[in-house]
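**Q** Sharing a model that was predicted from the sequence below.
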Amino acid sequence: MPLTFVAGPARVRTPATSANLGPGFDALGLALSLHDELTATVTGPGVRVEISGEGTDELPTDDGHLVVRAMLATFDELGERPPGLAVSCVNRIPQARGLGSSSAAIVGGVLLARGLVEGGEALLDDAGVLRIAAGLEGHPDNVAPCLLGGFTIAWTEGAGARAVTTKTHPDVRPTVFIPSERGYTASARRALPADVPHADAAFNSGRSALLVHALTTDPTLLLPATEDRLHQGYRGDAMPGTTSLVAALRSVGVAAVVSGAGPSVLAFTEVPGDFTAGTEWRAVSLGVDGGGALAKGSMVRHAERGTVAAGRTS
């Protein structure tokens, strides 16, 4: 049956995210209170993208834009593309800094496409959104907290990505340190070895389990819970400033990790007032975003979510 596209605009607000969180490589993620705002309308033939904020004058303004690519992939999943699109992006999440800008674009695009289809939520539930978004991103650790909010644990099984979300302890108060330089996930992944020692894998398994408890129940354990042997050390040579800042924060008792693939740094607790990161870093105190991606014109929060499984839409 042909799709019916709605006349009015669809609007989505997507949060920044931090993935890995130290030992939880490709599995753990946290939504942060810094947001992109996206709007889309079905138009006549052609695609037009307007961008303000981060990425202005450098991101594509046609169907090569990641938001549009995610929209088109979703329309293909639903069975039909509209004749054309007008998209507006107000970007506040820094690009290529390890704060989930690509996941925010992908999740936003999938939700915009769903919102432009009459009865879209019945055709594509949140499980389907997660599955499509994770497939486009390549892994679910950023798209899960972007969609669901809060602290998420994501994994992949036969049908695709799944995730659970939970609230963090009130004493978890993130600060991100954002450098002027950029980092890129693909190059950061190339620094990782194909195999790791069994002892390191066992170490991270224990620390990941402890991190779940520390973030939700006992933040006093965050410093040992955020120790990692799987990825941060291997990427250190390519990000010496990031490595030095993480070490400096941890030396004064602050549980700090590389945010995603870097180069930003995430601190889970308040940073001492006399701590100086250096002029090359911009420190931003953020809350944990508990709601995740907000859709529709009124920006009404999604209903409370528990486990989101990846299942095929009908």
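**A** The structure has been received and is ready for your questions.
**Q** only C-alpha atoms for contact and neighbour calcs from this point on.
**A** Fine.
**Q** Distance check, Leu30 against Leu66.
**A** Here the criterion is Cα to Cα, to the nearest Å. By it, Leu30 lies 22 Å from Leu66.
**Q** Helix or strand next in line after the longest strand along the chain, which one?
**A** Counting residues, the longest strand in the chain under DSSP state E turns out to be strand 28-43. Moving toward the C-terminus from strand 28-43, the next helix or strand (DSSP states H and E) is strand 46-53.
**Q** Which residues does that next one contact?
**A** Residues outside strand 46-53 that contact it (Cα atoms under 8 Å, 6 or more residues apart in numbering): 57, 59-63, 65, 83-92.
**Q** out of Leu30 and Leu66, which sits in the busier spot?
**A** Using other Cα atoms under 10 Å, the more surrounded residue of Leu30 and Leu66 is Leu30, with 34 against 21.
**Q** Verify the stated contact: the more buried one with Thr17.
**A** Yes. Judged on Cα atoms under 8 Å, Leu30 makes contact with Thr17 at a distance of 5.5 Å.
**Q** Which of the contacts of strand 46-53 fall in strands?
**A** Per DSSP E, the contacts of strand 46-53 map to strands at Gly84, Leu85, Ala86, Val87, Ser88, Cys89, Val90, Asn91.
**Q** Kindly indicate the member of these with the most neighbours.
**A** Tallying neighbours with other Cα under 10 Å puts Val87 at the head of the ones in strands among the contacts of strand 46-53, with 26 neighbours.
**Q** Run the chain-centre distance for the helix of greatest length in the chain.
**A** Ranked by number of residues, the top helix in the chain under DSSP state H is helix 198-216. Offset of helix 198-216 from its chain centre (Cα atoms, centre = their mean, to the nearest Å): 21 Å.
**Q** Return the list of helices and strands in contact with the following helix or strand past it.
**A** For helix 198-216, the succeeding helix or strand toward the C-terminus, using DSSP H and E, is helix 222-225. Judged by 3 or more Cα pairs under 8 Å, 6 or more residues apart in numbering; DSSP states H and E, helix 222-225 is in contact with helix 198-216.
**Q** tell me the angle of the helix it packs on relative to strand 28-43?
**A** 70 degrees (axes from the mean of the first three to the mean of the last three Cα atoms, to 10 degrees).
**Q** Provide the secondary structure category for the closest residue in space to Val196 that isn't next to it in sequence.
**A** Leaving aside its sequence neighbours, Val196 sits nearest to Leu230 (Cα to Cα, 6 or more residues apart in numbering; 7.3 Å). Recorded secondary structure, Leu230: coil (DSSP: H, G, I helix; E, B strand; the rest coil).
**Q** okay, now the one to match up with it:
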Amino acid sequence: MTSIVVRVPATSANLGPGFDTLGLALSVYDELVVTPVPDDRLEIEVSGTGAAEIARDESNLVYRSIVHVYADAGREVPGLRIAARNGVPHGRGLGSSGAAVAAGILAAQGLLEGDVFFDDDALLRLATELEGHPDNVAPALFGGLTIAWTGEDGPRHKKLQVHRGVAPLVLVPEHTVSTTLARSLQPMQVPREDAVFNVSRSALLIAALTQSPELLLDATADRLHQDYRAQAMPETYALVQALRQAGFAAVVSGAGPSVLVLCDGPGRRLEAADLAAAVTDTPWDAIMPAVDVRGGTVKVRAEGSA
């Protein structure tokens, strides 16, 4: 009997001005081992961060993602044993739901290998159908910095390589924030000057992340979503403002409440982490990941192998 082994990175979406468009893969991972079993039973084991909150039945998001792929391919889902080890913090703006969706999509791809072929566009389409938008699932699937958009033929993405001088820092609080709540606080319309501001900063951010890290502070300024969401996460907003006033390119990670700091060198990450510990009463867990360049990976493991 063979198992499918999947590893999917955490992601940070928006990156300041790139609302619902830009995403970055980070080297914090969810890992999954999926093994077909000879009957219709479903067994789910979960360990790691947020394990107590995760469903062990057919409502499990990884399992639902596998089922979605099989239904799209017109195939019947076999009995499965799923063992998940979660490293991506849940409910903190680091793409935990996108990681679960991507993991399930890739697990199904591995299970169906040799029977059904999925190209990158198909993987992104299937993941977006479940997640609702492609900004988190694109970097989870493909790694690096991704630009995601939806065209006439469905969701698409462009992967870019991040300049080696960019050093991410993620500051993670103990509390969570609902993505639904955060999105509900944004207005349906914004002033024209704010829209133009974000267009310019999003364009600049691509240059800063791929060529000129010294421009990151200006490039991560935003007027579309972070100020509106401040009331849902005042500690996050205060920390972002304090870091930016000190010259650090700090933004809300995804829907929050974690803070992403895009530093222009590893040493600056330590300075930013020290500042975070000094300026707020909220404890922040400082994580210093690399940019993940591979995205989700799939391996086949034969029974008895390591």
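**A** That came through, no problem. Note that this is a predicted model, so its numbers are computed, not measured.
**Q** Got a TM-score for the pair?
**A** The TM-score (TM-score structural alignment, normalised by the length of the second structure) is 0.92; 291 aligned residues with a Cα RMSD of 1.2 Å.
**Q** neighbours around the equivalent of the residue nearest to Val196 of the first structure over in the second structure, how many?
**A** Counting by TM-score structural alignment, Leu230 of the first structure corresponds to Leu224 in the second structure. Neighbours of Leu224 of the second structure under the rule other Cα under 10 Å: 21.
**Q** Surely Leu224 of the second structure touches Pro17?
**A** Yes. Contact criterion Cα under 8 Å: Leu224 of the second structure and Pro17 qualify, at 7.2 Å.
**Q** Give the intersection of the neighbour lists for those two.
**A** Residues touching both Leu224 of the second structure and Pro17 (Cα under 8 Å, 6+ apart): Asn198.
**Q** What's the match for Asp218 of the first structure in the second structure?
**A** Using TM-score structural alignment, Asp218 of the first structure pairs with Ser212 in the second structure.
**Q** do His65 of the first structure as well
**A** Mapped onto the second structure by TM-score structural alignment, His65 of the first structure lines up with Asn60.
**Q** Tell me the spacing between that match and Pro36 of the second structure.
**A** To Pro36 of the second structure, Asn60 of the second structure is 17 Å away according to Cα to Cα.
**Q** Between these two, point out the one with more neighbours.
**A** Using other Cα under 10 Å as the criterion, Asn60 of the second structure and Pro36 rank with Pro36 on top: 19 against 13.
**Q** Please verify my assumption that the more buried one contacts Ala83.
**A** No. If you go by Cα under 8 Å, Pro36 of the second structure and Ala83 don't touch, sitting 11.7 Å apart.
**Q** Return the residues in contact with the match of Leu230 of the first structure.
**A** By Cα under 8 Å, 6+ apart, the contact list for Leu224 of the second structure reads Pro17, Phe19, Gln186, Val190, Asp194, Ala195, Asn198.
**Q** where do the helices sit along the stretch 201-306 of the second structure?
**A** For the stretch 201-306 of the second structure, the helices defined by DSSP state H, counting those that start in this stretch occupy 216-219, 234-245, 266-279.
**Q** Could you single out the most deeply buried of the ones you listed?
**A** Most buried of the helices of the stretch 201-306 of the second structure, by mean neighbour count (mean count of other Cα atoms under 10 Å): helix 216-219, with a mean of 22.
**Q** average offset between that one and the first structure?
**A** Helix 216-219 of the second structure, aligned to the first structure and superposed, deviates on average by 0.4 Å (mean Cα distance after the TM-score superposition for the first structure).
**Q** now what about that helix, what contacts it?
**A** With contact meaning Cα under 8 Å, 6+ apart, helix 216-219 of the second structure is reached by 17, 201-202, 204-205, 208-209, 244, 247-250, 262-264.
**Q** just those residues now: which is nearest Leu130 of the second structure?
**A** Leu130 of the second structure lies nearest to Pro17 out of those, by Cα to Cα, at 24.5 Å.
**Q** Find the nearest non-adjacent residue to the match of His65 of the first structure, please.
**A** Take Asn60 of the second structure and drop its neighbours on the chain: the residue closest to it by Cα to Cα, 6+ apart is Ile54, 7.0 Å away.
**Q** got it, and Val162 of the second structure?
**A** Per Cα to Cα, 6+ apart, closest to Val162 of the second structure is Thr210, 4.7 Å.
**Q** OK, contacts around that neighbour?
**A** Contact analysis of Thr210 of the second structure by Cα under 8 Å, 6+ apart lists Leu160, Gln161, Val162, His163.
**Q** The same query, at a cut-off of 10 Å, please.
**A** Neighbouring residues of Thr210 of the second structure by Cα atoms under 10 Å, 6 or more residues apart in numbering: Leu145, Leu160, Gln161, Val162, His163, Arg164, Gly165, Val166.
**Q** now for the first one: what does it line up with in the first structure?
**A** Per TM-score structural alignment, the equivalent position to Leu145 of the second structure in the first structure is Phe151.
**Q** what residue of the first structure matches up with Ala203 of the second structure?
**A** Matched by TM-score structural alignment, Ala203 of the second structure corresponds to Ala209 in the first structure.
**Q** was I right about that match contacting Gly24?
**A** Yes. Ala209 of the first structure is within contact range of Gly24, at 8.7 Å (criterion: Cα atoms under 10 Å).
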